[in-house]
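In: here is a sequence with its predicted model. Questions after.
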Amino acid sequence: MKSFVAFDFETANYNRQSICAAGFVFVEQGEIVDQIYSLINPEEYFNSMNISVHGINPDDVKDAPTFPEFYDSIKDQLMGKTLVAHNLPFDGYALRDSIARYSIRPVEKYLLCSLQLAKRVLPKQPRYSLDFLSNQFGIKLENHHHALADAEACAKLFLYLTKVNEIQSFDDLYDRTSIHFGYMDEISYRSSLVNRKLKTEKSK
């Protein structure tokens, strides 16, 4: 749990495959060792609502790499890694849908969600958004909805939550939260999930 890759995407419109920016933060043994940020040409239209959230417009990405070009440049760094997003149902499926759209052969990777983890270990929070939790735990997030800033905040939040709750492995994660990691390879995609049956049994 001390070595993983936090990631975040911004999209041009409501389609999850319309990624227009990507941020990846590489963590090794609890320390951030590398960061990658790139604008991406989504080859789709931009919705005004999305622009108002992240500030990226069509002119910004006209010379940016397409998703296949970007993924090809980082895929070797993701091989066999655990990828963590704050709201995996969005970012994870954005990754999956973009890979499917371009018929890319993905590398093997594991998937976890810091939002899902926060809900399991902090059950009485009024909100679970990345900016709210970052502010609560003293994590710097000055440019919310910038893909790299969000990925870095996600990395620091995940490190904090796993450290405080003494979660050091997938087995610890499952024992303490009933969360089972997600997985992606060439033929399948499974998001992380909570084992509801185990949760019910533990509550008896």
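Out: Arrived safely, thanks for sending.
In: make it CA atoms for all contacts and neighbour counts henceforth
Out: Noted.
In: ranges for the helices of this protein?
Out: Ranges of helices in the chain, per DSSP state H, are 48-54, 58-61, 67-78, 88-101, 114-121, 130-136, 147-164, 170-177, 196-203.
In: of all those, which one comes closest to Met184?
Out: Evaluated over the helices of the chain, closeness to Met184 peaks at helix 88-101, with 8.3 Å, by Cα to Cα.
In: for the residue nearest to the spatial centre of the chain, what are its contacts?
Out: Of all residues in the chain, the one closest to the mean position by Cα atoms, centre = their mean is Ala85, 1.9 Å from it. Contact analysis of Ala85 by Cα atoms under 8 Å, 6 or more residues apart in numbering lists Ala6, Phe7, Asp8, Asp91, Gly92, Leu112, Cys113, Ser114, Leu115, Ala151, Cys154.
In: pasting the second one now:
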Amino acid sequence: MNDRPTSPAPDRTGLRHLGELPEGRFRFLALDVETAGRGIGSICQIGLAFVGFDGRIATWSSLVDPCAPITRWTTRVHGLTDADVAGAPVFAALFPELRPVMEAYPVVQHSRYDERAFDAACRAIGAQPLRCPWVNSVTLARRAFPELRGNGGHGLANLKGVLGLDFRHHDAGEDARAAAQVALAAEARLGHQRSLGPLHDQLRFDF
């Protein structure tokens, strides 16, 4: 694969995410995770969005066996059940492939929940946390769209309507795409064309 993939077939969630991590160079990545509700490190789905230099976004997603039952409350949030993650890889099996990819780029997250979840999952398997520049798209949205403070706020659900985003909330791949779109929209609003620059570039926003 390369950084301009063709349209993938629907995955087991019915959404069109890549089945393999794409190759190539990207401006930045965006991450979202869903958890089983048994602690913040109980990741049951990982989604990554790969943002090209032309602004195109490709998403990869994988279900993850959290090695613990998924609570009924979290199922009501993201729709995933124990049956969905049965036979999925555990975090320890996925992480060695994810680490070099994620550490090569700035990684956007919408709030710091995803970073904390990854840190907790790493601790659970005895691995060092990711060493990558983390970018909070909530911070970017607050700077770019201050008029939303007290007027729906800067959560993905409200930004979906305000910015006209098209995604299924609480699917990790879709939410990763949305976080990337929020970062791009904030960049366009603020006029910082190099704010989330290419491989290992210094970030232009002062986080």
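Out: Structure's in. What do you need? Only a predicted model underlies this, so the values are computations on that prediction, with no experimental measurement involved.
In: one step back: please pull up the equivalent of the residue nearest to the centre of the first structure in the second structure.
Out: Using TM-score structural alignment, the equivalent of Ala85 of the first structure in the second structure is Gln109.
In: its match and Gly37 of the second structure, how far apart?
Out: 19 Å (Cα to Cα, to the nearest Å).
In: next one: stretch 84-96 of the first structure to chain centre, how far?
Out: Centroid separation between stretch 84-96 of the first structure and its chain, computed with Cα atoms, centre = their mean, to the nearest Å, is 5 Å.
In: buried residues of that stretch, list them for me.
Out: Burial within stretch 84-96 of the first structure, assessed by neighbour count using 16 or more other Cα atoms under 10 Å, is assigned to Val84, Ala85, His86, Asn87, Leu88, Asp91, Gly92, Tyr93, Ala94, Leu95, Arg96.
In: among those, which one sits closest to Gln17 of the first structure?
Out: Looking across the buried residues of stretch 84-96 of the first structure and measuring by Cα to Cα, the closest to Gln17 of the first structure is Ala94, at 5.3 Å.
In: Ala21 is in contact with that closest one, correct?
Out: No. Using Cα atoms under 8 Å as the test, Ala94 of the first structure is too far from Ala21 to be in contact (11.5 Å).
In: for those two, list the residues in contact with both.
Out: Shared contacts of Ala94 of the first structure and Ala21, counting by Cα under 8 Å, 6+ apart, come down to Phe9.
In: that older thread, let's have the buried residues of stretch 84-96 of the first structure in a markdown table, adding distance to His145 of the first structure.
Out: Formatted as a markdown table, the buried residues of stretch 84-96 of the first structure follow (distance: Cα to Cα, whole Å):
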| residue | distance to His145 of the first structure |
| --- | --- |
| Val84 | 16 |
| Ala85 | 13 |
| His86 | 12 |
| Asn87 | 13 |
| Leu88 | 15 |
| Asp91 | 13 |
| Gly92 | 16 |
| Tyr93 | 18 |
| Ala94 | 15 |
| Leu95 | 17 |
| Arg96 | 20 |
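In: greatest separation within these: which pair is it?
Out: Pairwise over the buried residues of stretch 84-96 of the first structure, using Cα to Cα, the maximum falls at His86 and Arg96, 15.8 Å.
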